[in-house]
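In: Quick one, structure for this:
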Amino acid sequence: MIPHHTLTGPDDAPVLVLGNALGTTTELWREFSPPFRLLRFDHRGHGLSNAVPGPCTIEALANDVVELLDHLGLRQVYYCGVSLGGMVGMWLAAHTDRISRLALVCTAAWYPDKTMWDERISTIRELGMEPAADAIVSRWFTPSFSPAVVSHFRSELLKVDVPSYLACAEAVRDMDLRADLAKIDVPTVVIAAAQDHATPPDVVRHIADELRDSDLYIVGDAAHLAVVEAPRTISVILDGHFWSD
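Out: Predicted structure coming up:
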């Protein structure tokens, strides 16, 4: 499946692919403007991407990105992913040669305790997205962050195709990328957020510790969607990583 996408920025700049968190769309990057040619895309059933019936895996979501790169004639790219987008990035870097530099933001390689995911999936399957929305969004932002922005992202979450959300949530719950970390040999920057309760800094630090070539940064005043709460800080980190020789 070729996801909905936009490709913007200077034609002579490196292409940076931006992978979204579960339940978010390309809106995740609306305050984000590093000096790259930015390829934004929506996961299955998110934003303007078509829903794909049935279950999926991180591998399947990563192969959607490969199809997109092939469609655009892009051989190698930089890649930055948040949460689910980061999981997709890890798989791509471990199993393909399409990623030359990688950035992983507020993500995990494995969830040993799947209780939260089981409960969320059960609630949404039985009652729909609305009863779960507040709990999901409360993990995305710090309590003092802009209510208007929080409300906007909640509204975007409610537009996601529910079966697609559930399929992606099950893919996250069931994934185990720990063995893949040893296969990643591209320079990688790993970014955690100090107030992230969805993927706490220790979880993110484990990824950095297992990679061959990585740097770890912890952003202070942000939660899970740190690219929304601290876009300038993260842009500086990414600029330093992707423009380095």
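
In: switch to C-alpha atoms for all contacts and neighbour counts from now on
Out: Noted.

In: ranges for the helices of the chain?
Out: 58-72, 84-95, 115-127, 130-138, 147-158, 162-174, 178-181, 201-210, 226-229, 231-242 (DSSP state H).

In: contacts for the longest one?
Out: This points to helix 58-72. Identification of contacts with helix 58-72 by C-alpha atoms under 8 Å, 6 or more residues apart in numbering yields 1-3, 43-44, 75, 87-89, 91-92, 98, 168, 171-172, 175.

In: Would you do the same for the sequence below? I want to compare the two.
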Amino acid sequence: MGFVQLADGELNYQLDGPEHAPVLVLSNSLGTNLHMWDVQIPAFTEHFRVLRFDTRGHGRSLVTPGPYSIEQLGRDVLALLDALRIERAHFCGLSMGGLIGQWLGINAAERLRTLVVCNTAAKIGDPSGWNPRIETVLRDGPAAMVALRDASIARWFTPDFADANPAVAKQITDMLAATSPQGYAANCAAVRDADFREQLASITVPTLVIAGTEDAVTPPSGGHFIQEQVRGAEYAEFVAAHLSNVQAGSAFSERVLDFLLAEKHL
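Out: Below is the predicted model:
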């Protein structure tokens, strides 16, 4: 664990794996923290120096006044890489982390070796869905976060997985209840306002798109759209809801590693 000092506060990060291995950055989803990737760490650290961080407004990172933008969050990633003197890295982000990855692919391709975007879309939802959530969270604070936690199990996991793995589901959804209401609302606005549909074709770094068959938040159609727009992008789909990295576990890790370790990407 460590902190990088940004202009307006500290960004929490964690490094695991061999010191001189290529760096793989993992970017969390809305309402989680860097520990959403715990299941991937044993496999990923066999080959990579894994850099995880809590997105601004989440976990132990800074909470600044909102609204945020995906550009702002993407620039936080660049500041983190700069502070750790990492010139180029592989990047894997899920949901909101996938939006950050798209921004980086469009605006900072020279810093990326490869790009993996999971359970995401070029545009996620619309203001009619996001604005009431933002208003409720800012009004009701921690009570709203607990309510969101209870509702998130059905969005993040399929019922059979949640029933068979209650401890895992609780560990992940408890991250949401522990998230700062102000930080969560500010990040909701960033997701609400992001729209990369007209810019995806400018992404030139090798890209893998991952989707979940049962993902109601970002359905496979959004992943297919990204794949179609990004020249040469690969696509994989798992039987999972929104957090496919948790639900698909080792199968997710193996597919990502197959992509990252392809000779042309090293």
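
In: Can you select the buried ones among the contacts of helix 58-72 of structure 1 for me in ChimeraX?
Out: Per 16 or more other C-alpha atoms under 10 Å, the buried members of the contacts of helix 58-72 of structure 1 correspond to this ChimeraX selection:
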select :1,2,3,43,44,87,88,89,91,92,98,168,171,172,175
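
In: for the contacts of helix 58-72 of structure 1, which one is nearest residue 149 of structure 1?
Out: Within these, proximity to residue 149 of structure 1 (C-alpha to C-alpha) peaks at residue 43, which comes in at 21.0 Å.

In: What lines up with the closest one in structure 2?
Out: Under the alignment (TM-score structural alignment), residue 43 of structure 1 pairs with residue 55 of structure 2.

In: could you list every residue that touches its match?
Out: Residue 55 of structure 2 touches 11, 27, 28, 33, 61, 73, counting by C-alpha under 8 Å, 6+ apart.

In: Kindly recompute the last result at 7 Å.
Out: The neighbours of residue 55 of structure 2, taking C-alpha atoms under 7 Å, 6 or more residues apart in numbering as the test, are 28, 61.

In: how close does it sit to residue 64 of structure 2?
Out: 12 Å (C-alpha to C-alpha, to the nearest Å).

In: Same check on residue 166 of structure 2?
Out: Distance of residue 166 of structure 2 to residue 64 of structure 2, computed by C-alpha to C-alpha: 33 Å.

In: Compare these two and say which one has the larger neighbour count.
Out: Neighbours were tallied for residue 166 of structure 2 and for residue 64 using other C-alpha atoms under 10 Å; the higher tally belongs to residue 64 (14 against 11).

In: which ones are touching the aligned partner of the more buried one in structure 1?
Out: With TM-score structural alignment as the criterion, the equivalent of residue 64 of structure 2 in structure 1 is residue 52. By C-alpha under 7 Å, 6+ apart, the contact set of residue 52 of structure 1 is 44, 45, 164.

In: swap in residue 28 of structure 1?
Out: Residue 28 of structure 1 touches 20, 228, counting by C-alpha under 7 Å, 6+ apart.

In: switch to 8 Å and redo it
Out: By C-alpha under 8 Å, 6+ apart, residue 28 of structure 1 lies in contact with 20, 227, 228.

In: what does residue 95 of structure 1 give?
Out: Residue 95 of structure 1 touches residue 183, counting by C-alpha under 8 Å, 6+ apart.

In: Can you tell me what it aligns to in structure 2?
Out: In structure 2, residue 95 of structure 1 lines up with residue 107, judged by TM-score structural alignment.

In: could you measure that match against residue 249 of structure 2, distance?
Out: Residue 107 of structure 2 is 30 Å from residue 249 of structure 2, by C-alpha to C-alpha.

In: Same check on residue 196 of structure 2?
Out: Between residue 196 of structure 2 and residue 249 of structure 2 the computed distance is 28 Å (C-alpha to C-alpha).

In: tally of neighbours for residue 72 of structure 1?
Out: By other C-alpha under 10 Å, the residues close to residue 72 of structure 1 number 10.

In: Residue in structure 2 paired with it?
Out: Using TM-score structural alignment, residue 72 of structure 1 sits opposite residue 84 in structure 2.

In: what do you get for residue 20 of structure 1?
Out: Checking TM-score structural alignment: residue 20 of structure 1 goes with residue 28.

In: OK, contacts around its match?
Out: 34, 36, 37, 53, 54, 55, 93, 94, 95, 96, 97.

In: For the residues you listed, which ones persist in structure 1?
Out: Using both residues aligned by TM-score structural alignment, their matches' C-alpha atoms under 8 Å, structure 1 keeps these contacts from the contacts of residue 28 of structure 2: 34, 36, 53, 54, 55, 93, 94, 95, 96, 97.

In: Now check structure 1 for the residue matching residue 256 of structure 2.
Out: Aligned by TM-score structural alignment, residue 256 of structure 2 pairs with residue 238 of structure 1.

In: Test my guess that that match contacts residue 103.
Out: Yes: contact criterion C-alpha atoms under 8 Å: residue 238 of structure 1 and residue 103 qualify, at 7.4 Å.

In: Find the residues that touch each one of those two.
Out: Counting by C-alpha under 8 Å, 6+ apart, the residues touching both residue 238 of structure 1 and residue 103 are residue 189.

In: the more surrounded of those two?
Out: Higher neighbour count among residue 238 of structure 1 and residue 103: residue 103, with 24 against 19, using other C-alpha under 10 Å.

In: isn't that one right up against residue 188?
Out: Yes: Residue 103 of structure 1 is in contact with residue 188 according to C-alpha under 8 Å; the separation is 5.4 Å.

In: Tell me how far the nearest residue to residue 32 of structure 1 once chain neighbours are set aside lies from residue 1 of structure 1.
Out: Closest residue to residue 32 of structure 1 apart from its sequence neighbours, by C-alpha to C-alpha, 6 or more residues apart in numbering: residue 231 at 5.8 Å. Separation of residue 231 of structure 1 from residue 1 of structure 1 (C-alpha to C-alpha) stands at 30 Å.
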